[in-house]
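Chemist: show me how the following folds:
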Amino acid sequence: MHVPDGFIDAPVSAVAGVVAAGAVAVGLRGARRELGGASPGGVAGGERTAPLAGLVAAFIFAVQMLNFPVAAGTSGHLLGGALAAILVGPYTGVLCIAVVLLMQGILFADGGLTALGVNITVMGVVTTVVAHLLFRGLTRVLPRTRRSTTAAAFVAALVSVPAAAVAFTAIYAVGGTTDVPIGKVLTAMVGVHVLIGIGEAAITALTVGAVIAVRPDLVHGARHLGTPLKLRVDGELVDAPAPAPAPAPAAARSTRRVWAVGLAAALVLAGLVSFYASADPDGLEKVAADQGIDRKAREHASADSPLADYGVGDITDARLSGGLAGVIGVGVTVVVGSGVFWAVRSRRTPEAPATRTTGSV
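Modeler: Okay, the predicted model is just below:
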């Protein structure tokens, strides 16, 4: 659903850019709490979340290269907002998607540069917020189990994709550069993106379920699994007593193994599996072509980039060119993302000085 240049007029693109910048600013502030850097004590689990946030961005970049068929002549790919929100938190999730979209727009000519604000708003903010709110609501009413958490992730991801389609249609209704009946655009966008949402939900649920099975302490959305049970005593709910857990071994506390496995998986997906992705246009491209939205689309400013269209210039072998571009993309995204999140986490709020009180004797 990467919106290219020319779909949305300049004034609305500028407004969307301001909205996206504001969302990123809010995300930076909220991510400090999620990553454990908002205060000297941080948030429980935040010190383990920080190293994984850059990995989540790189993994989403890799999976977005894997277009899957959803209908005759149409494909879809992961948007990633739900996955990021559940794994590392909604604020950090917005930043993850923003980093991915920035890398794709600058290096790979995927998504217009003037439409970057639109893309961050639609693919980053809308999907992350909708998925987070729905996921949080479901986990509050469903049983507190790993299976229920995975099911909630599936539903949240499924709904987040058509929600993004509705958001794009609303933006197009205000600033579209072609005269196309909005009702037809909305019907076509929601229809195809409901199908894409099923794929998004499956990928999100599988990924979240796999991480929960191995290290539930690393999943932001699974922290409720460790919440103490409640007992009713004399008509009041109190925390059930729990035995003190034994100290976890260093290997269990470390994120190095998870980080290494996740990075290896991202490299394999982007470098090898992406060659077998569907070549059909994605949902937005198909709707744009069918409805005439793309009549005023402009060539990307980075169309001459050595990595444009996810290939390496001067390498004629398609498999090697695409695979190498994917590996470069994963590497750059994980480096940039990790740098951003480490910087966010390192900015701690100074402790308030203790006030000295005096008393008379």
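Chemist: going forward, measure contacts between C-alpha atoms and count neighbours the same way
Modeler: Will do.
Chemist: which helix is the longest one in this structure?
Modeler: Taking DSSP state H as the criterion, the chain has its longest helix at helix 182-214.
Chemist: helices or strands next to it in the packing?
Modeler: strand 68-71, strand 74-76, helix 81-88, helix 146-175, helix 283-291 (3 or more CA pairs under 8 Å, 6 or more residues apart in numbering; DSSP states H and E).
Chemist: quick one: closest of those to L116.
Modeler: helix 146-175 (12.8 Å; CA to CA).
Chemist: quick one: that closest one to helix 182-214, angle?
Modeler: Inter-element angle recorded for helix 146-175 and helix 182-214: 150 degrees (by axes from the mean of the first three to the mean of the last three CA atoms, to 10 degrees).
Chemist: give me the angle between helix 146-175 and helix 283-291.
Modeler: Calculated by the same axes, to 10 degrees, helix 146-175 forms an angle of 40 degrees with helix 283-291.
Chemist: give me the helices and strands touching helix 146-175, please.
Modeler: Helix 146-175 sits against helix 10-34, helix 81-88, helix 127-141, helix 182-214, with contacts defined as 3+ CA pairs under 8 Å, 6+ apart.
Chemist: distance of G183 from V258?
Modeler: Per CA to CA, to the nearest Å, G183 is found 46 Å from V258.
Chemist: so between those two, which is more surrounded?
Modeler: Shown here are G183 and V258; by other CA atoms under 10 Å, V258 has more neighbours (16 against 11).
Chemist: also this sequence, please, to line up against the first:
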Amino acid sequence: MHVPDGFINAPVSAVTGVIAAGAIAVSLRGARRELDERTAPLAGLVAAFIFSVQMLNFPVAAGTSGHLLGGALAAILVGPYTGVLCVSVVLLMQGILFADGGLTALGVNITDMAIVTTVVAYAVFRGLVKVLPRRRSSITAASFVAALLSVPCAALAFTAMYALGGTTDVPVGKVLTAMVGVHVLIGIGEAAITALTVGAVIAVRPDLVYGARGLTAPLKLRVGGELIDAPAAAPAAARSARSTRKVWGIGLITALVLAGFVSFYASASPDGLEKVAHDKGIDAKEQPHHTGDSPLAGYGVKDISDARLSGGVAGLIGVGATVVVGSGVFWAVRRRRAQSPAGPHAEAV
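Modeler: Below is the predicted model of the structure:
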């Protein structure tokens, strides 16, 4: 659902740019409360994983494909504020390096794909978790529903922005029907990917899933007929740190394999927005991308003629760049928290 330059006029693009900048500023502050010594190193990995899975377009209807938006996945794994930052980093890398999503439309894309999906998904997720039984399967089920609903909500948000600032004269009702219809189908794929990923992490390290915090009761010991909390053992903490590094390594390898190899087999059909834009004429005033002549534009390396190799190398570069930039951002946020005057617990919820 990457919106190119020219779909939305300058005033609305500017307003969404201000909204996106404000949301990022709020998220940088909120992420200081979400990130700790376990999750901070994983936040950059989550951004890289979202980048890699977004390269895997899956067919949803005749001549139409979809891809992960990632807001629900990021919010549940690392928290809603950090989730907004994760998806924003991905969108920035895609726009600058791969000419995917207009640069003047960056505010539109961040508002739609980072803010709307994350806020909607996490609100739905928290609501479901409160009423479902406190077990791991409930987290996975809530993840599925939250991701499913987040995608058509993003389609609704785009339609609203188009109604306010669309550059073509297409009836809003037609845009709404087409966008929501195809993105409900894409939402099913989003939900499946999100639930499978969250379920896989919970099965290995539930303590690393932000949305599952508090799911596991602390270990109790019976002393003198009374139950007391078992003390945390130092060796266990050391094992936890090593396990976190192991999860990080496995996650990075998975992202590299998906972007560098599996992406070659992704659907070549246009995604939901591209298909609707072409069929309804929304793209009549689309403008060339500002970095359309970059060496990686279109997710390929310009000087490599072999399509499989070109796309694979571009995917590897994208994952590497995203994990470096994302990790740098989250390391800085975590360091800012640690250096706050009142210490790392100054902003505890």
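Chemist: and the helices in the stretch 251-361 of structure 1?
Modeler: Using DSSP state H, counting those that start in this stretch, the helices found in the stretch 251-361 of structure 1 span residues 256-271, 283-291, 318-346.
Chemist: whereabouts in structure 2 does stretch 326-344 of structure 1 align?
Modeler: Counting by TM-score structural alignment, stretch 326-344 of structure 1 falls onto residues 315-333 of structure 2.
Chemist: now the helices of the stretch 251-361 of structure 1 in TSV, with distance to N67 of structure 1?
Modeler: TSV is the format used below for these (distance: least, CA to CA, whole Å):
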stretch	distance to N67 of structure 1
helix 256-271	11
helix 283-291	10
helix 318-346	14
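Chemist: those helices: which one's closest to G54 of structure 1?
Modeler: In terms of CA to CA, the element of the helices of the stretch 251-361 of structure 1 nearest to G54 of structure 1 is helix 318-346, at 4.1 Å.
Chemist: with structure 2 overlaid, report how far the closest one is off on average.
Modeler: Compared with structure 2 after fitting, helix 318-346 of structure 1 deviates on average by 0.2 Å (mean CA distance after the TM-score superposition for structure 1).
Chemist: quick one, that helix and helix 256-271 angle?
Modeler: Helix 318-346 of structure 1 and helix 256-271 are oriented at 140 degrees to each other (the same axes, to 10 degrees).
Chemist: report all helices and strands that helix 318-346 of structure 1 contacts.
Modeler: Here helix 318-346 of structure 1 touches helix 10-34, helix 46-64, helix 90-107, helix 256-271, going by 3+ CA pairs under 8 Å, 6+ apart.
Chemist: burial count for A213 of structure 1?
Modeler: Neighbours of A213 of structure 1 using other CA under 10 Å come to 11.
Chemist: to which residue of structure 1 is A20 of structure 2 aligned?
Modeler: So, by TM-score structural alignment, A20 of structure 2 is matched to A20.
Chemist: for A164 of structure 1, see how far away that match is.
Modeler: Distance from A20 of structure 1 to A164 of structure 1, counting by CA to CA: 14 Å.
Chemist: more neighbours: which of those two?
Modeler: Each of A20 of structure 1 and A164 has its neighbours counted (other CA under 10 Å); A164 has more, 27 against 23.
Chemist: aligned partner of that one in structure 2?
Modeler: For A164 of structure 1, the residue aligned by TM-score structural alignment is A154.
Chemist: not counting sequence-adjacent ones, nearest residue to its match?
Modeler: Once flanking residues are discounted, A154 of structure 2 sits nearest to D112: 5.6 Å by CA to CA, 6 or more residues apart in numbering.
Chemist: in contact with the aligned partner of the one you found in structure 1, which residues are there?
Modeler: The alignment partner of D112 of structure 2 in structure 1, by TM-score structural alignment, is V122. Neighbouring residues of V122 of structure 1 by CA atoms under 8 Å, 6 or more residues apart in numbering: A164, A165, A167, F168.
Chemist: redo that, cut-off 10 Å
Modeler: With contacts defined as CA atoms under 10 Å, 6 or more residues apart in numbering, V122 of structure 1 is in contact with 1-3, 16, 20, 79, 81, 116, 128, 161, 163-169, 171.
Chemist: doesn't A217 of structure 2 belong to a helix?
Modeler: No. If the criterion is DSSP: H, G, I helix; E, B strand; the rest coil, then A217 of structure 2 is coil and not within a helix.
Chemist: that one and F144 of structure 2, how far apart?
Modeler: A217 of structure 2 is 24 Å from F144 of structure 2, by CA to CA.
Chemist: what's the burial count for the nearest residue to P241 of structure 1 once chain neighbours are set aside?
Modeler: Leaving aside its chain neighbours, P241 of structure 1 sits nearest to P228 (8.0 Å; criterion: CA to CA, 6+ apart). Neighbour count for P228 of structure 1, taken as other CA under 10 Å: 12.
Chemist: then V335 of structure 1?
Modeler: Using other CA under 10 Å, V335 of structure 1 has 15 neighbouring residues.
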